[in-house]
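Trainee: Fold the following, please.
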Amino acid sequence: MLYGQPPLDPAAPTVTIPEQFNVADAFLDRHLREGRGDRVAIHYEGQHYTHAQIAELANRVGNGLLSLGVDLEQRIALLLLDSPQFAAAFFGAIKMGAVPVPLNTQLRPDDYRYMLNDSRARVLLIHASLWQTFSPLRPELPYLRHVVIVNDLEASVPLDSTTHDFDDWTAHASPQLDLAPTSKDDSAFWLYSSGSTGFPKGCVHLQHDMIYCTEYYARSILEINEQDIMLSAAKLFFAYGLGNGLYFPFSVGAQAIHYPGRPLAATMFQLIERYCPTIFFGVPTLYASMLSLPDVARYNCSSLRLCVSAGEALPAELQQRWQATFNVPILDGIGSTEILHIFISNRPGDIRPGSSGKPVPGYRALLVDEQGHEVAQGETGNLLIAGDSIAACYWNKHEKTKATMHGYWIQTGDKYFQDSDGYFWYAGRSDDMLKVSGQWVSPVEIENTLIAHPAVLETAVVGAPDAQGLIKPKAFVVLKEGLTPTEELTEELKAFVKERLAPFKYPRTIAFLPELPKTATGKIQRFRLRDTARTLPDDSGSR
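Mentor: Next up is the predicted model:
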């Protein structure tokens, strides 16, 4: 069998999980039993929440969900900013047997309509500051029964029999909650991963998945302990951020810093100086922005023992500049929503700048050609990964599940090669998906938006490196007859996309062409556009 059971990894940590297992016990109740209840768990907007306080609030959320008629395995959508309420809602839902589904807070109404109807979420927990985006959708959500609002605004949101205030709702719920009798292979939570057609895929993660990520990566690579303080620029609704800012620190009784705002470069330095984290998790675009600040060496980062980067490949130059400036290493790695966290990584004392590192103990990596045969060392192949944190399936997407998940192995969609020393080097995507600012972007989605503009005849979007070597969307546009490229039209097209898609998806540059390169059958030759994107200067017709 081509994709059979991989051989045992002798370096993998031993992980034993009982058949009956509810992961909320490992991340919440265990700390109370072991005497860590009074330790700070979350720093949030100048306030401090202990492990005991988060555990009690999670119990109240779980009981509140039971009072709304939520049953085992029903989905609970979380449209929440990074906050103690997110932590309590996530773990509280799992503890009572429901399945939390964190949603990206940066999306558009159409995205929420799709995901809420696809997941058939019965209850939505949402911050009031996000309510205006969501509220017009409510009549179009036939499965949604109740909304619980975390009020982070001075003005209140109108309440009724199906719209509840979080503080009042939890205050009337019991602080005691029994663990739902789930098994280690029951659904625990979902995360949505972007799709190549623009439609997101619900990755169904099981009760044991977070434990494996913790033991394989957080403990083995980062060597986390209860003295650590963790700051993640990646938000909790991302797979990367969920580990960094929630279940990694909660696995050892450590501390997390939750920041609800945008992770701007100067703000990250302010948080580092204020809270003195020991581990900082970022993405390459953020590290580039932080290093570009004037007199950047003035910031005190002496509390940090490690920095981590994921989401897209970290250019060697950025890694080296950061190390030289702050004397703190950045461990670059690759993870995915399907595998939940990082599965190939550089290590402390073993960093190869520009590479993704080596497989994390517990994961196996395989590079294969288009026929599924393993490639020779040094040759580029499609990356497959085996490991116990891989999602069980894509919800309601049977064909996509079969095409991606092959027994013990999953197709990551990335192309890599492995050098003679065992380091893995990123070589691009197997499909046309782009990783922009740490988030997946579908070129098809951008193209479908641009083509709706009255001036656009044809368009194709590819990834192009910016001055920092980071990939950004670049649109090639053929205008309708009689129209001429102008600077004003370029900015109009960018704004047109920004208004209709999440802001990070807009094309940073636009090049106007008389026609798109195509095959004899009419397919766009994207490889030629990628070559053009690397060589065409951004002047005159290209912006």
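
Trainee: C-alpha only now, for contacts and for neighbours.
Mentor: Fine.

Trainee: Grab the longest helix from the chain for me.
Mentor: For the chain, the helix with the greatest residue count under DSSP state H is helix 51-67.

Trainee: Check the offset of it from the chain's centre.
Mentor: 25 Å (CA atoms, centre = their mean, to the nearest Å).

Trainee: quick one: contacts of that helix?
Mentor: Residues from elsewhere that reach helix 51-67 (CA atoms under 8 Å, 6 or more residues apart in numbering): 28-29, 31-32, 36-41, 84-85, 87-93, 95-96, 169-171, 173-177, 253.

Trainee: Out of those residues, list just those in helices.
Mentor: Applying DSSP H to the contacts of helix 51-67, the entries found in helices are 31-32, 84-85, 87-93, 95, 169-171.

Trainee: Drop anything exposed from those.
Mentor: Among those, those classed as buried by 16 or more other CA atoms under 10 Å are 31-32, 84-85, 87-93, 95, 169-170.

Trainee: Can you name the two of the residues you listed that sit furthest apart?
Mentor: Spanning the widest gap among these are H31 and W169, at 25.5 Å by CA to CA.

Trainee: Second chain to compare with the first, below:
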Amino acid sequence: MTGLWNIAAEQPGRAAVISPDGTETSYGELAAKADAYGRGLRDLGLETGDAIVVLQPNGIELLAAYFAAIQSGLYVVMVNWHLVGPEIAYILSDSDAKAFIAHERFAEVAIAAADEAGLPESARFAVGRIDGFGDVRELGAGGEGRPRRRTAGSPMLYTSGTTGRPKGVRRPLTGADPDEVPVAASGFFGIFGLKPFDDHVHLCGSPLYHTAVLNFVAISIQLGHTAVLMDRWDPEEMLRLIERHRVTHSHVVPTQLRRLLGLPEEVRAKYDVSSLRNVIHGAAPCPPEVKRQMLDWWGPVVTEYYAATEGGGTAISGEEWLRKPGSVGRPWPGSVIKILDEEGRELPPGEPGTVYMKMGNSKFEYHRDRAKTEKARAGELFTLGDVGYLDEDGYLFLHDRKNDMIISGGVNIYPAEIENELVMHPKVADVAVFGVPHEDWGEEIKAVVEPATGVEPNDVLTEELLAYARERLAKFKLPKSIDYVEELPRDPNGKLYKRKLRDPYWEGRERAI
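Mentor: Down below sits the predicted model:
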């Protein structure tokens, strides 16, 4: 049988997780730790539908918190540990977090966030030591067995929007038995030919606060696949782990593929990667030449997909991609992709429009933002704002990206959030932020500033603005450069023509789509 607790009962000694330090955790041990967490959270008074926030690096404690929530009817919010205190405080408050489980590696930001959000000390728990936080080992201590009132919980992952503030994607709880693996989860892996057990080993090289990364690890464990976790991704270390653990599948982003190809030929040749059955990439457009070189090296095991936290998507195998280069594939089973014009009418093959999708009867809402939820919908379909077209065979080609989103190293960065901070500086009259080409990361962040009256644009001002931003934004959101203009191009209604600023940087360059 599949499912963490079923496997733990039948094969308690089976390897579930191999941590970054090489420690192996069995299914029995993981289930027991998740049970203790679940008991402790119930003892705190958490009820079905409440939320917990987790700020931790890749490791067994993060997964125990995840599975505790999944079996206790709780929403679990995984926080990007690059965020600064006020950003995490916002998520704590917006999600109505009833418990916060942080790692001592992030002690300073955890304390600042919990204090700003007004979270009581009784709701603060630490892996390791954090001042004012209880030891996470106290959760469920002295008890035994599973938590009371077991029912399926859900991840509640935050995805930023053009308004600049992240929004929690919150799905209704199903009331299902948490011992049963959702059909959607096993079906999703079926798209990539990944069956239960079957000697599968999954390698996770990215942070588990990413939607897809968390899904791949959680589903792997639920289907009896051992999950090998990396703390920080390194290309040669990835090859070493593939050979050491006979890894069969992994989820990567195009930047990682570029770094792998950048290894010297003698290093690449040192490692046996013949165990690989499917290496799945998404999260950002992959340059066609990178894709071709990876297919030459690893063979047709490289699969691409296009999907959303909100649900639905497409996939294309390596063999298909060679026939349809540039495509992100056809809709996977249960998913619907349609191209609509501005009036909501479906467009014929080959004609570009807004990409809309849905996944079965899946419902979601942006937490506390009904307007954003409704704006993204057309009937049962929803859109991320991407523009593309379907060909005669039903393959999706993305014509353009979300209007303003920057994708750097596989990470989504939303300019409005950066603009909203910089525009508050007294020496800034107006600001626009967008992505410009970067050889390795795909895009990097550029800010164009209209200085306030009487302010001289120079290097001193640039340093002042960047220092100001560093206090308010995570490092990965900081502009890499700032240019200055006398006036930003806006129409009489205030609409910014960002393309007029962005397009010159892309002249002679083609975005990988």
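
Trainee: Next, the TM-score between them, please.
Mentor: Once superposed, the chains reach a TM-score of 0.88 (TM-score structural alignment, normalised by the length of structure 2), with 497 aligned residues with a CA RMSD of 2.8 Å.

Trainee: returning to that earlier point: mind reading off the mean deviation between the longest helix of structure 1 and structure 2?
Mentor: Here helix 51-67 of structure 1, set against structure 2 after superposition, deviates by a mean of 1.1 Å using mean CA distance after the TM-score superposition for structure 1.

Trainee: Check which residues of that helix are buried.
Mentor: 51-66.

Trainee: secondary structure class for I257 of structure 1?
Mentor: strand (DSSP: H, G, I helix; E, B strand; the rest coil).

Trainee: What lines up with it in structure 2?
Mentor: Using TM-score structural alignment, the equivalent of I257 of structure 1 in structure 2 is V228.

Trainee: sec struct for the counterpart of S193 of structure 1 in structure 2, please.
Mentor: S193 of structure 1 maps onto T159 in structure 2, with residues paired by TM-score structural alignment. Look at T159 of structure 2: counting by three-state DSSP, its state is strand.

Trainee: I figured T159 of structure 2 was touching V169, is that so?
Mentor: Yes - assessed by CA atoms under 8 Å, T159 of structure 2 is found in contact with V169 at 7.0 Å.

Trainee: Pull up the overlap in contacts between these two.
Mentor: Any residue near both T159 of structure 2 and V169 by CA under 8 Å, 6+ apart counts here, and that gives T309.

Trainee: of the two, who's got more company?
Mentor: Between T159 of structure 2 and V169, V169 has the larger neighbour count (other CA atoms under 10 Å), namely 22 against 19.

Trainee: ranges for the strands of the stretch 151-300 of structure 1?
Mentor: When assigned using DSSP state E, counting those that start in this stretch, the strands of the stretch 151-300 of structure 1 occupy the ranges 163-165, 187-193, 201-206, 229-232, 255-258, 279-282.

Trainee: all strands of the stretch 401-543 of structure 1, in order?
Mentor: Counting by DSSP E, counting those that start in this stretch, the strands of the stretch 401-543 of structure 1 are 405-406, 409-418, 424-429, 434-436, 439-441, 456-465, 471-479, 509-512.

Trainee: so which of these gets nearest I390 of structure 1?
Mentor: It is, among the strands of the stretch 401-543 of structure 1 and with distance given as CA to CA, strand 409-418, at 7.7 Å.

Trainee: So which bit of structure 2 is the closest one matched to?
Mentor: Against structure 2, strand 409-418 of structure 1 falls on residues 381-390 (TM-score structural alignment).

Trainee: For the counterpart of F189 of structure 2 in structure 1, grab the count of nearby residues.
Mentor: Matched to structure 1 by TM-score structural alignment, F189 of structure 2 sits across from A218. Per other CA under 10 Å, the neighbour tally for A218 of structure 1 reads 23.

Trainee: Might one say that R502 of structure 2 is in contact with V436?
Mentor: Yes - if you go by CA under 8 Å, R502 of structure 2 and V436 touch, sitting 7.1 Å apart.

Trainee: So which of the strands of the stretch 401-543 of structure 1 has the densest surroundings on average?
Mentor: strand 471-479 (a mean of 24; mean count of other CA atoms under 10 Å).

Trainee: any idea how far the residue lying closest to A416 of structure 2 once chain neighbours are set aside lies from N420 of structure 2?
Mentor: Distances taken as CA to CA, 6 or more residues apart in numbering place G164 nearest to A416 of structure 2, at 4.6 Å, with adjacent residues excluded. Applying CA to CA, to the nearest Å, the value for G164 of structure 2 to N420 of structure 2 is 7 Å.

Trainee: One more: I130 of structure 2?
Mentor: 32 Å.
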